[in-house]
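Enquirer: The following comprises the amino acid sequence and a computationally predicted model.
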Amino acid sequence: MYERLVKRPQDAILATVSLLVLSPVLLTIAGLIKWKIGGPVLFKQKRPGKDGVIFEMVKFRTMTDERDEHGDLLPDEVRLTPFGQTLRSLSLDELPSLLNIVKGDIAIVGPRPLLVEYLPRYNDEQRRRHDVRPGLTGLAQVSGRNRLSWSERFALDVKYVDNVTFLNDWKIILQTVGKVLKKDGISSDTAATMEAFMGNER
């Protein structure tokens, strides 16, 4: 009943109120990005949502568009600016995604929306992460974030899918606040963000 009748209205109200309250912060960050990194201020990327339906996720830009002599983008650790790293460490780059919550693309809590190219790489169990709306934060994020292996993250995503409750959602929300304040798990041990998911070993 919570998932069908309460979760979506709750998310929409909380996201709308947050956008109104945080509007001065959003405008300030946008101005700083324009000054320090350049335009565009927003980063938009296609992501799969519930049932694998594709939507456009919006975040603040944290990287430059620097390319090599062949026109290919440089690695993330090269393009990620110090200011962008600060935004990521405080999860401030995620604030524009509140618009996605208002629209109904994502929820506050759920499996994080990953890249479209990963869709054919999931096994049947991992694909269950798309049985619910993806989230701005989730069980995997409060359990280790980018320091978890892909198999650990997917197992936690499916565990959440099987236990969508009011208490679990608010527990994750409160744990997220603590993780953000501690700047915990922002990077993996071997990459500036998280290594690409290349599929499961056969």
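Expert: Good, I have the coordinates.

Enquirer: Please make it C-alpha for all contacts and neighbour counts, starting now.
Expert: Noted.

Enquirer: This structure: strands as residue ranges?
Expert: Counting by DSSP state E, residue ranges of the strands within the chain are 42-48, 54-60, 107-109, 135-137.

Enquirer: Most tightly packed of these?
Expert: strand 107-109 (a mean of 27; mean count of other CA atoms under 10 Å).

Enquirer: Structure two is appended below for comparative analysis:
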Amino acid sequence: MKRVFDLLLGLAASVVFIVPLLIFALLVKLTSQGPALYWSHRVGRNNVLFSMPKLRTMRVGTQVVATHLLRDPDQYLTPIGGFLRKSSLDELPQLWCILRGDMSVVGPRPALFNQENLIEMRTEKGVHVIRPGLTGWAQINGRDELPIPEKVALDAYYLRRQSLAFDIKIILLTLIKVLRRDGITH
């Protein structure tokens, strides 16, 4: 049932957002050197790596670490990178991963391949067995501001409480967070 929900919502969102995605991809290309998309190696279901696209918000050559680990991350942003991040529009290409089955609409956000502590803690809690999501319970309860142990606790809570109704609640709360730009540090 969850996979059917993901496919239907992913297809609908792809139709709605294809034109804005193409416009923002063009703007990324016109305002900075490098490709419009950045493909990030992420940890998926059962800790299997997959490639996840995002609209590129950082300059080519920026160190591959979680943004909060960069010293003065704003210096690495492309001219429209700040806007794309604050509006969460940089995440639109991940609809591709939902359609492919690498991601779900709702689930724990996929860890970077080098976030070993986060990966280990999620594995200990059994969170690694579910597909990562475009949004999740941790995203609406702190997003970038959460320490890793709290993020993992929220991911484990989601694992235990998964349901279509809970997913719908998370999606609606995510829309509110995105519109308010809550919990976004860069």
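Expert: Noted; the coordinates are in hand. Predicted, not measured: the structure shown is a model, and the values here were computed from it.

Enquirer: between the strands of the first structure, which gets nearest to residue 12 of the first structure?
Expert: Distances from residue 12 of the first structure to each of the strands of the first structure were compared using CA to CA; the minimum, 8.3 Å, belongs to strand 107-109.

Enquirer: Please give me every residue in contact with the spatially most central residue of the second structure.
Expert: Computing the C-alpha centroid of the second structure and ranking residues by CA atoms, centre = their mean puts residue 134 first, at 4.8 Å. For residue 134 of the second structure, the residues meeting the contact criterion (CA atoms under 8 Å, 6 or more residues apart in numbering) are 91, 94, 95, 103, 104, 105, 106, 107, 109.

Enquirer: so which pair among these is furthest apart in space?
Expert: Farthest-apart pair in the contacts of residue 134 of the second structure is 91 and 107; separation 14.5 Å (CA to CA).

Enquirer: So for the two, which sits in the more crowded spot?
Expert: Neighbours were counted for residue 91 of the second structure and for residue 107 using other CA atoms under 10 Å; residue 107 has more, 24 against 18.

Enquirer: list the contacts for the more buried one?
Expert: When the contact criterion is CA under 8 Å, 6+ apart, the partners of residue 107 of the second structure are 130, 131, 132, 133, 134, 135, 136, 137, 155, 158.

Enquirer: what residue of the first structure takes the place of it?
Expert: In the first structure, the residue equivalent to residue 107 of the second structure is residue 110, according to TM-score structural alignment.

Enquirer: Kindly provide the distance from that match to residue 141 of the first structure.
Expert: Taking CA to CA, to the nearest Å as the criterion, residue 110 of the first structure is separated from residue 141 of the first structure by 10 Å.

Enquirer: Residue 66 of the first structure now?
Expert: Distance, residue 66 of the first structure to residue 141 of the first structure, by CA to CA: 29 Å.

Enquirer: Neighbour count: these two, which is higher?
Expert: residue 141 (26 against 14).

Enquirer: what residues are up against the residue mapped onto the more buried one from the second structure?
Expert: Residue 141 of the first structure maps onto residue 139 in the second structure when the alignment is built from TM-score structural alignment. Residue 139 of the second structure sits next to 109, 174 when contact means CA under 8 Å, 6+ apart.

Enquirer: okay, which residue of the second structure is out on the far edge from center?
Expert: For the second structure, the largest distance from the centre (CA atoms, centre = their mean) belongs to residue 30, which lies 24.1 Å off.

Enquirer: give the contact list for residue 11 of the first structure.
Expert: The contact partners of residue 11 of the first structure, by CA under 8 Å, 6+ apart, come to 101, 102, 107, 108.

Enquirer: any idea what residue 87 of the first structure aligns with in the second structure?
Expert: Using TM-score structural alignment as the criterion, residue 87 of the first structure maps onto residue 84 of the second structure.

Enquirer: my read: that match touches residue 54, true?
Expert: No. With contact taken as CA atoms under 8 Å, residue 84 of the second structure and residue 54 are classed as non-touching, separated by 10.0 Å.

Enquirer: distance of the closest residue to residue 34 of the first structure other than its chain neighbours from residue 33 of the first structure?
Expert: The spatial neighbour of residue 34 of the first structure that comes closest, neighbours along the chain excluded (CA to CA, 6 or more residues apart in numbering), is residue 41 at 6.0 Å. With distances defined as CA to CA, the gap from residue 41 of the first structure to residue 33 of the first structure amounts to 6 Å.

Enquirer: intersection of neighbour lists for those two?
Expert: When contacts are counted by CA under 8 Å, 6+ apart, residue 41 of the first structure and residue 33 have residue 61 as shared neighbours.

Enquirer: Tell me who's in contact with residue 183 of the second structure.
Expert: With contacts defined as CA under 8 Å, 6+ apart, residue 183 of the second structure is in contact with 142, 143, 144, 145, 177.

Enquirer: corresponding residue for it in the first structure?
Expert: Here residue 183 of the second structure is matched to residue 185 in the first structure, going by TM-score structural alignment.
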